Every structure is written in structure tokens, then in C-alpha cells.
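# Prediction below, plus the sequence it came from.
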Amino acid sequence: MKNILHPPDDIRCMKTLNKDKIKTTVQVHCLSINEKKLQGIVPLLKNYLMKIEKFKPIQHIADNKVEIYLSPELIKNWSGLPNDIQSALEKNSVTENDLKIKNVELTYENFSAEDLLRAILPADKEGLSSFTKIGHIVHVNLREHLLPFKSIIGDILFDKVQGCKSVVNKVNMIDNTYRNFHMELLKGENNMITAVKENNCTFKFDFSKVYWNSRLCTEHERIIKKLNQQDVLFDVFAGVGPFSIPAAKKRCIVYANDLNPESYKWLEYNAKANKISNEYFQSFNKDGADFIKTMIKKHLPINLENENNIFITMNLPALAVNFLANFEGLFNPDELPNITKTPLIFLYCFVKGENYTELAKELILENFNCNVSDIIDIFRVRTVSSLKEMMRVTIRLTREILTTENLRKRKFEDHEDNNTKRSKDGKEQEESR
């Protein structure tokens, strides 16, 4: 169905916001009725009202009259109303004679940010597919062809996104060491210290110096729901605490680590701000490998002896897989008690390709000395871009891995055999053509 309630066509490729030019007139069918009939009429028409920003579909006018504006996309004449609605209106003494056509002027104020940007940005190229709100900050990632429009994009988002005080554009790739990126202020205050609420916790941080992705809120919640009181969480790349703080608030025993000094500062701040007891929370400012080799090595045996459920989150998708090898041979056999409850790793990674589940499995097996059977779940968290997926791989951390002496011995012969068979079958098929 064509959208009639859209901005004017002549604003395409506007680079400087001119609100006066964003005006259009549409013809709308309007029922004019006595105000006394309103209570019986509105429930009949609630699905057919004209719905657009800052426009009242029910307007009181003089002489106890009310005008009810109907959606021009749905109602083009009296017969456009379903027969049962027509009959119900007529029982209330409202007939086709009460339906009038009125010209309604729509302005900049009536259109959403999405409507305006869709009308303004080039039609033959990919538009601004999404933006993210982090507290008072609206964050965009503009592709090169949208940079000439960055000023008007900033103006529109600043105006239209509720609570927005700053609009920023990412200007380079995320720094792999500290997971932050340089930003360009498009509109508003140059204040990057913000706060967000997630999973019954408040997180404050400097968005220009730490990593935060609001699109991972649901994933954070999924993991927190897997944890119970007195479970143990080792958070290797904790950031400002989206896994660690809610887990500790749930009275899990949490060891949270991040290499970035700014992330570590806000991690500690957020623990105090959310009234997390030191009984349940310890924080560290170490490299991930160092944290595994020292703090996990120190605290894992104790918690295994206590038969606690143990979870390890590794949320550094671009690099986390490279840290898995630090678990191999972490202990001498006599340093580790017999395992009755196997620790689980939630490893996050990026893969590119259509068969993302197999690609994630192959990535783990190429970088970690585990069996195929140790990979117990592969879950697609979100689509990052075309054919690029963020995955969560759940790995069973067995005693064999933790005490192995053959650090780089591969244990996925069945996996290799399947790949060899597929390759052989494909070659035979090619030769038969």
C-alpha cells in the first residue's frame, strides 16, 4: 500500500535543513458529528483513524461539533469502511452525508525521523538503516555516500529522537585493544558521559572511551537468566559490566576483568552505584590472557571443589577466540580436583558467510584444542552486516583441556573427515560434468 502521509518529493538530497520547505497537503476524509455521539463512535473507528506525529485525529470545533479524521491510506470513501462499521455508524445516526473531504497541511513537525531521512537521502543508494540511542547520545555509523548529508542527519535526529542531547558519528573501526572508536559530533553537546538502564541496573560511562552496544541488551539478559544465586561467573572482557553487574546483583560470585583502564574505572563505579557487595564481586584490570592464567587459575579449583556452577563469558567477538588457547594445560593434573560440574564458556565471535553455524564451529576448532562434542551450542546473536553474524558458542571446559600436555594436538578427526568427504564428493561431481 502506498504511503500517502509522506514528506514532499522535492526535498530529495536536501543537505541543509529547511523546515519551511517540508510541507505537503493531503486530502483526508473527515466525519463531522455531534460531540454527544463521540463515546459510541470512537470505538468503531479506532482502527481507521489518521495516525501521524503531532496531529490529533479527533478535534473539537465550535457548536458542540467534533471532527474525526480518517486515514487516507485506508479510507477513500464511505464504502471503504467495512459493512459492519457502516451499519453500526448508521445506528448511531452517522451516515455518508456526514463524511467530508478536507485538505490537511502536513509540516516538518508531523513526520518522524525515519520518514524524513527516507525522503531526503539518495533513493538509489542505501539509506541510514539504523541508529542507536545510548542515554542522551544518538550514535550513527555513516557510510561514505552519506557523509555529505551528515549535517541534516544530525539536525533531524537531534530534533526527533526523544531525550537526545548529542548526535555522534563513528569515524573509524573499533579499536581492537580497548574496543572504542573515534567519534565526530554532528549536533548538540560534546558530552560523552552518559547513563543507561539495562537488566534492572544503571550503567554510567564515557561513551567515547569504552565499548557499549545497546543492541546486545537482549543477549545480556539471556545470559543473566542462565545464572542462579551462588553460581560463579568469570567475565574475561567485562567492559563496564553488562554481564557482571546484573550477575553480582543476582548474588552470583563474579570475577570481572577488563584491560581498558576507562572500562575498569566505570566497572568499579557501576558496581558501587548499583550497591553490589564485595562478597559477590571482584574486579581486575588485566589483559585477558593474564586474567585467565592468574585469576581463573587461582579461583577455578576452589569453586570446583565447592561444586558451584561455573560460567566464563568472553565477549570480544573480533579477538576472543585467540584467547581460548590459554585454557589449554592451565593446570597440572594434581592441581585440579576431579570435575563433577564442567565449567561452560560463552565465547562470542564474528563469522562471514551463509552457513554461519558451521563457520563458527570451524573457527573454534581451528583455535582451540577441544573435541567437537565439547561444543554444546551455537547461537546467532545478531546480524552485524550483510553475511556477517555475531555468534555465541558454548564450550564445555573439560579436565582434559585444562590439563592436556599435547597443547596443539587437534581432536576433531570426525570434523576433518567430513570436510574431506565433502571436498572429495564435490571434486567427483565436478569431474562427472
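Looks like it arrived, so ask away. Numbers count the residues shown, from 1 in each chain.
# CA only for contacts and neighbour counts going forward, please
OK.
# Look at Phe311 and give its secondary structure.
strand (DSSP: H, G, I helix; E, B strand; the rest coil).
# Ok, the one 10 residues further on next?
Taking three-state DSSP as the rule, one finds Val321 in the helix state.
# so it sits right up against Phe350, yeah?
No - counting by C-alpha atoms under 8 Å, Val321 does not reach Phe350; the two are 9.7 Å apart.
# The two: which has the busier surroundings?
When neighbours are counted by other C-alpha atoms under 10 Å, Val321 and Phe350 differ, and Phe350 comes out ahead with 24 against 21.
# The closest residue to the more buried one other than its chain neighbours: how many residues sit nearby?
Closest residue in space to Phe350, ignoring its immediate chain neighbours: Met390 at 4.7 Å, by C-alpha to C-alpha, 6 or more residues apart in numbering. Other residues lying near Met390 total 21 when counted by other C-alpha under 10 Å.
# adding another structure so you can compare the two:
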Amino acid sequence: MDSKKVKRPKSLKEALKGKLTESEMKLLGRAFDYLGEIAIIEIPEELHHKEKLIGEALLKVHKALRAVFRKSGKVSGEHRTRSLKRIAGSGSAETTYKENACAYHFDAEAVFFTGRLSTERQRVSDLIGKKEKVLDMFAGVGPYTILIAKEHPETKLTAIDTNEAAINYLQKNAELNKVSSQIITLIGDASEVASELKQKFDRIIMNLPAGCSGHIPVAVKALKKKGIIHYYFFSSTTEEAKEEVERVFSDYNSKILKIKKVKPYSPRTFTFVADVELSR
């Protein structure tokens, strides 16, 4: 009997050597998201017939993975979710993902979550002042809210999301990270809910790049006499991004503190963030 251990491949390219051609490997690209014990990958239609092979290769490369899912639809709908197809491994798309010393439990098919904003979320948390009151208008499962609460124990946060499943996970994640006492969670349309709040905020996070500009008027009213909005949006260039921010906030006494490219969204479009200070 051969007692030698099977050597684990160091990369997906190594795991697929001899199984995919060089042109197929280039077609596959590197669009993989590792979220705890699951991986979500984008496979072009031309390679769908080899999806099981690709998924099993990923499992061989990454020992911690339980299952691999292929994106089978675009992010869409009011809750910004997408359909997933399991192509290797076992179990559902429910997972626990760790980031910036926080843990987030969620079902990747029931809620929107991306691990590609880890650095950006930490950047925003680093800006939080002592005893700030923060409103997260599109909170999801809480990656901004919970990180800020954990790093700033004196901060009070209000988190809104229209997706009941996301808010349920946020509440569980607040317990998991021991920050429940700092967070108020609300379900519903961000503008409708925020307009009914009596409290005013030092800072508002608006991470809904596909359509948060329409919520700006309510967000501005929810700020204290002087406050900051982190406004996320899509644009192609930094110059166009600046024009967009100037247009969106043209009716207000505002000052652009920073405009930053956050991550790619498509070949010619990027997610940007603008830190905007408003006063009245």
C-alpha cells in the first residue's frame, strides 16, 4: 500500500492543469469570492459544462471550503440578491464569514454580501469620532454597523434594511459579536423609515450604489446641523464621479472631503465613495 499523502494543489490553475486548456483558464478568470466555508464563482456560459470539474478543483485547493456555488443570475430586485447553483460540495449557501475581527453569519442567496469592501468598511470605522450617532441606511447583515459598534463601544447605531432576512441576520450577528446594546434595527424602505426618526445623526452610511441618490433629501434631514454622509455610487472615472457628487449635493451646503474608487463593478464601471460634509 502506498502510504504517501496526496499533495494538495496550491492554486486553481494547478488543480485544473490538463483538465482545462490555457484559453479556457483565461476565460474562467479569477472572479472568486471566499465567504467562510463557501466559495462563489462566476463561470462563463462556455464553461458551464465543466462547472462541476471547476468546483471540485476549488475544494481541493481550499481545505476549509464545504461547498462551491456558481452565480446563476445577476444581483437584482429590491433586496439585491442573486440566484446561486451549488456545483460542488454539500449543504446550503448559509455560512459564517470573518472580517476585521468580526464574524457575520448569513445565507448568501437570501441576502446581499460582498467581502470586497473589507478595506473600505475599516476605513469608515477609522473615521468614527467619540460617542457618534450613526445611521446605516442600507445595512444588510451589518458589516459596517457591527464593525463600528465593536471598535467604538460608546457609539450608538441605527440600521435600516428593506430585507427582513438581512435584518434578522444583523440581529444575530450583533449578538454573535456582543454589540446588541449599541444597535437599533429597523425594517423597511430607507427613506420612509428614516423620515420618521426623531433622532439626528452625526454620520450616515449610504451603501446602495445602484440607487441611493434618491434617498439623499431624507438623509440630509436626518443629519445634525453638521454631519457627514458616505455616499456610494457607480461611475466610470474619477472626473465623472466628482461631477456626479457635485450634482447630487448641489442643493445643499456641502463640502466634498474625499472621493475614492472602491472596487471594480464591471469592465468600465467602478464603485466610488464620496465623503461629504453637510451643514445648515
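Received the coordinates, thanks. No experiment lies behind these values; they were computed from the predicted model shown.
# Could I get the TM-score for this pair?
Overlay of the two chains. TM-score (TM-score structural alignment, normalised by the length of structure 2): 0.88; 273 aligned residues with a C-alpha RMSD of 2.5 Å.
# rewinding a little: which helix or which strand is home to the residue nearest to Phe350 of structure 1?
Taking DSSP states H and E as the definition, Met390 of structure 1 sits inside strand 388-396.
# any idea how far that strand is from the chain center?
Centroid displacement of strand 388-396 of structure 1 relative to its chain, using C-alpha atoms, centre = their mean, to the nearest Å, is 16 Å.
# average gap between it and structure 2?
Taken over the aligned residues, the distance from strand 388-396 of structure 1 to structure 2 averages 1.1 Å (mean C-alpha distance after the TM-score superposition for structure 1).
# Give the full set of residues in contact with the residue nearest to Phe350 of structure 1.
317, 348-351, 380-384 (C-alpha atoms under 8 Å, 6 or more residues apart in numbering).
# Quick check: closest non-adjacent residue to His145 of structure 1.
Lys125 is the one closest to His145 of structure 1 (C-alpha to C-alpha, 6+ apart), at 8.0 Å.
# All the helices of structure 1, residue numbers only.
38-45, 83-91, 113-120, 150-160, 217-226, 244-249, 261-273, 288-291, 297-305, 356-367, 399-403, 413-432 (DSSP state H).
# ok, how many other residues are close to the counterpart of Leu233 of structure 1 in structure 2?
Superposed on structure 2 with TM-score structural alignment, Leu233 of structure 1 falls opposite Val134. Look at Val134 of structure 2: counted by other C-alpha under 10 Å, it has 26 neighbours.
# got it, and Phe249 of structure 2?
Residues near Phe249 of structure 2, counting by other C-alpha under 10 Å: 18.
# Also Gly188 of structure 2?
16.
# what does it align to in structure 1?
With TM-score structural alignment as the criterion, Gly188 of structure 2 matches Lys286.
# The aligned residue in structure 2 for Asn191 of structure 1 and Ser118 of structure 2, how far apart?
Correspondence of Asn191 of structure 1 to structure 2, assessed by TM-score structural alignment: Ser92. Between Ser92 of structure 2 and Ser118 of structure 2 the computed distance is 24 Å (C-alpha to C-alpha, to the nearest Å).
# Show me which of those two is the more surrounded one.
Regarding Ser92 of structure 2 and Ser118, a neighbour count based on other C-alpha under 10 Å identifies Ser92 as having more, with 17 against 13.
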